[in-house]
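Novice: following is a predicted model, sequence given first.
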Amino acid sequence: LYSLLSDVGQLQLSDTDAVMERVKTYIEQHYREELSIRVLAGEAGTSERHFIRLFKQKYGISAIEYLTEYRIRQARSLMLPHTNYELKDIAAYVGYKDIPYFRRKFKQITGVAPATFMRNAKLKIVAYHGSLIGALLTLNIIPCAAPADHPWTEYYRRKYEPGAVLPLAQDDDTRIQQLALLHPDIILGLEQSLSPDIQQQLQELAPTYLVSWLRMDWRTQLRFIGKCLNKAKETAAWLDKYERKAEAVRADLDHELAKDKFLIARISGQKITVLSDRSLGEVLYDD
């Protein structure tokens, strides 16, 4: 019995990744409550000073910073077009009793004031090509229309309710007819995938911004889209968080992995799909 308990104790001490994951999950489940370092360190079963160091080492940000970011993320999901909540109710729901403090934290994380974010969220934005959906979701924008063949996974169906997204037909003529009835505010498309004639028809429906797939890497594309949608500050704030997270992951990886060869695949149901687009390469290999 002594040996068994000793082994368990050593495992708990050495398996800090699992402990930090448990604390992160605890934050996500209790983010509406008043959480302190003392509470979170108690959940981890370690001292406050040790917990602060371990969490920052694991995720690249402090536990309180993660709590703030998670609260603001939940607040943004309550500001989308299909919702109709008042700002004070949103702030209270995600754990902020002080409205001015909530406004400051929201702008600190997203780059814009809550009122500006809510106003921009009401715009009807079309993702004419499926590969642009990721950039919109990054900016917390759910497109009002997107290609019907986009592979919305179960994760996205739970998180973003894509059932409210108008599924666009495969051929351009039918898509133009669908969008004419939709009256969108903005259309995003891929420059190399649209003929000059289709580009002209889209411009007649709504301001149309074309992203270059050949001349831009994913960061440049995201900044371009953010500028077009008047979300340059939100884009810069998101990229800053991304860079910090990527740096933390790089530091945590075993450098011996660089000597191996990888094949990235998605397993869904009975299908195995090899993923080979450029963005994945830039993120998973370069970053």
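Specialist: Everything's here; your move.

Novice: rest of the way, CA atoms for contacts and neighbours
Specialist: Noted.

Novice: ok, Asp7 to Ser14 distance?
Specialist: 10 Å (Cα to Cα, to the nearest Å).

Novice: same question but for Ile225, I mixed them up
Specialist: Ile225 is 44 Å from Ser14, by Cα to Cα.

Novice: residues contacting the residue nearest the centre of the chain?
Specialist: Centrality entry for the chain: nearest residue to the mean C-alpha point is Thr138, 4.2 Å, by Cα atoms, centre = their mean. By Cα atoms under 8 Å, 6 or more residues apart in numbering, Thr138 lies in contact with Trp238.

Novice: ok, back up a step: Ile225 and Ser14: who's more crowded?
Specialist: Neighbour totals were compared for Ile225 and Ser14, and Ile225 leads with 22 against 11 (other Cα atoms under 10 Å).

Novice: that one: which element?
Specialist: helix 218-228 (DSSP states H and E).

Novice: quick check: buried residues in that helix?
Specialist: For helix 218-228, a neighbour-count test (16 or more other Cα atoms under 10 Å) marks Gln221, Leu222, Arg223, Phe224, Ile225, Gly226, Cys228 as buried.

Novice: looking at those, spot the one nearest Arg71.
Specialist: The shortest gap between Arg71 and any of the buried residues of helix 218-228 belongs to Gly226, at 22.4 Å (Cα to Cα).

Novice: give me the neighbour count for the residue nearest to that closest one when sequence neighbours are not counted.
Specialist: Closest residue to Gly226 apart from its sequence neighbours, by Cα to Cα, 6 or more residues apart in numbering: Ala232 at 4.7 Å. Ala232 has 19 neighbours, counted by other Cα under 10 Å.

Novice: next up, a structure to set beside the first:
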Amino acid sequence: MLSFLTDHTEVDGIEETKKIIRNHLSNPYSITKLADKAKMNPASFTRAFKKRVGMSPKEYLIEERIKSAKQLMLQTKGITTKDVSMKVGVQDEFYFSRLFKQKVGVPPSVFMKRSKERIAVVSQIFLQDHLLSLGIQPVAAPSYPTVYPSSNGLPSYLEKQLEGTVLLNAENMFQPEEILNTQPDHIIKTPLHNGEIQSVILSHQQRVRNISLKTQWNEYLREIASLLGQESKVDRIENEIATLELKVRDEICPFTRKGKWAVIWIRGNEIRLYGWRDHACLDLIYQKLGFEAHPDIPTEGYQIVTVKELVELNADKLLILWSHEKDVSRVVKIKEWKMIRAVETRQVYYPNSFEWDPWGPIGRKNMLINFASSLQNSKLMS
């Protein structure tokens, strides 16, 4: 009990000192003062901090300074490197520039050029993926806090690249003031669910670049590149993705060439049976990676089905995507589940696919890099 209480006190102390560091970047507390705040001696505090956070207090201070610097560069028009350096507590501008390049990979002057043309994304699709692949960081972009709670509402592969971007909660109606406060030169907007109308944005219609919903990932890339004068980069991005798709297809060919597949998403109150085209993820699986679609699945979109209907479908192999373990566990307990052909032959695959979002080049590449190993090690034993 004493150990349990001590651990919790220690955690509370570390979390409090993290807040202190974040709130005093320009005039940071000494290790001694931080240790006092955590009611620990300096040596114990440093060890406990590193164990809890994964880095020393000094390293954490540097990380937070870099994050704050990115935000200042993206969100403050006309700010200079010297101003940024002073605001994050680094008095020597040249030391700050070296430190920033060491941590980010480019100097501050190059980083600021990524947002020279200020773009806000108003969409329920991660169009920031396309922008980043073109070398542009948006000043505002959508996020899904409940879908990705541990990475600021973003897939983990986008989180670091969007430090400094204002993240808009796409799970609710967008707040126009929050968007316009970022002072965008252009707003890239797709149709929103439920026909939401952003009245304040409409009053700034000259800034809005409307993009229709697409069925192919690279249609978004090509249109955004055309809007921003970045067409020269598109072929290289598409060729890189196509090469990776062929590599993965060859790698998994022995695994996919036998049997007809069906893809399902088990949700809280329904099972979705997906079609084989006009969806970036399903197009990738069936068209690019060589999975053979069961002839009785939908052509496009999805159908809500029961377990009994999955039995009747009689698919040789079943791929479960995006599904929470509690929902899968509930469904596999249904009596008819064991009658599904793929279940009987142990050909049900349930990879960790929560971040499989191949609508943009970065997400598509991330999915492909992990695809073969994720799939081949994911048989669902029920």
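Specialist: Yep, that arrived. The structure presented is a predicted model; accordingly, all values stated were derived computationally and were not measured.

Novice: for the second structure, what's the longest strand?
Specialist: strand 261-266 (DSSP state E).

Novice: check the separation of the first and last residues in stretch 140-158 of the second structure.
Specialist: One end of stretch 140-158 of the second structure sits 13 Å from the other (Cα to Cα).

Novice: do the same with stretch 184-197 of the first structure
Specialist: Termini of stretch 184-197 of the first structure sit 19 Å apart (Cα to Cα).

Novice: for stretch 111-119 of the second structure, same thing?
Specialist: End-to-end distance of stretch 111-119 of the second structure (Cα to Cα): 15 Å.

Novice: any idea how far it is from the chain center?
Specialist: Chain-centre distance of stretch 111-119 of the second structure: 20 Å, with Cα atoms, centre = their mean, to the nearest Å.

Novice: got the buried residues for it?
Specialist: Phe111, Met112, Arg114, Ser115, Lys116, Glu117, Arg118, Ile119.

Novice: residue in the first structure matching the second one?
Specialist: Which is Met112 of the second structure. Counting by TM-score structural alignment, Met112 of the second structure lines up with Met118 in the first structure.

Novice: who's in contact with that match?
Specialist: Per Cα under 8 Å, 6+ apart, neighbours of Met118 of the first structure: Met79, Leu80.

Novice: now name the helix or strand holding it.
Specialist: Applying DSSP H and E, one finds Met118 of the first structure within helix 114-121.

Novice: re the thing from before, in the first structure, what stretch matches the next helix-or-strand element following the longest strand of the second structure?
Specialist: Toward the C-terminus, strand 261-266 of the second structure is succeeded by strand 271-274 as the next helix or strand (DSSP H and E). With TM-score structural alignment applied, strand 271-274 of the second structure matches no range in the first structure.

Novice: mind checking how far the next helix or strand after strand 271-274 of the second structure is from the chain centre?
Specialist: Scanning forward in sequence from strand 271-274 of the second structure by DSSP H and E, the next helix or strand is helix 280-283. The gap between where helix 280-283 of the second structure is centred and where its chain is centred comes out at 17 Å by Cα atoms, centre = their mean.

Novice: where in the first structure does the helix or strand following helix 280-283 of the second structure fall?
Specialist: Per DSSP H and E, the first helix or strand lying C-terminal to helix 280-283 of the second structure is strand 302-305. Using TM-score structural alignment, strand 302-305 of the second structure corresponds to no residues of the first structure.

Novice: and strand 302-305 of the second structure, what's buried?
Specialist: Buried residues in strand 302-305 of the second structure, defined by neighbour count with 16+ other Cα under 10 Å: Tyr302.

Novice: counting contacts, what elements does it pack onto?
Specialist: For strand 302-305 of the second structure, the packing partners by 3 or more Cα pairs under 8 Å, 6 or more residues apart in numbering; DSSP states H and E come out as strand 271-274.

Novice: how many neighbours does the closest residue to Val166 of the second structure other than its chain neighbours have?
Specialist: Once flanking residues are discounted, Val166 of the second structure sits nearest to Ala140: 4.5 Å by Cα to Cα, 6+ apart. Counted with other Cα under 10 Å, residues neighbouring Ala140 of the second structure total 28.
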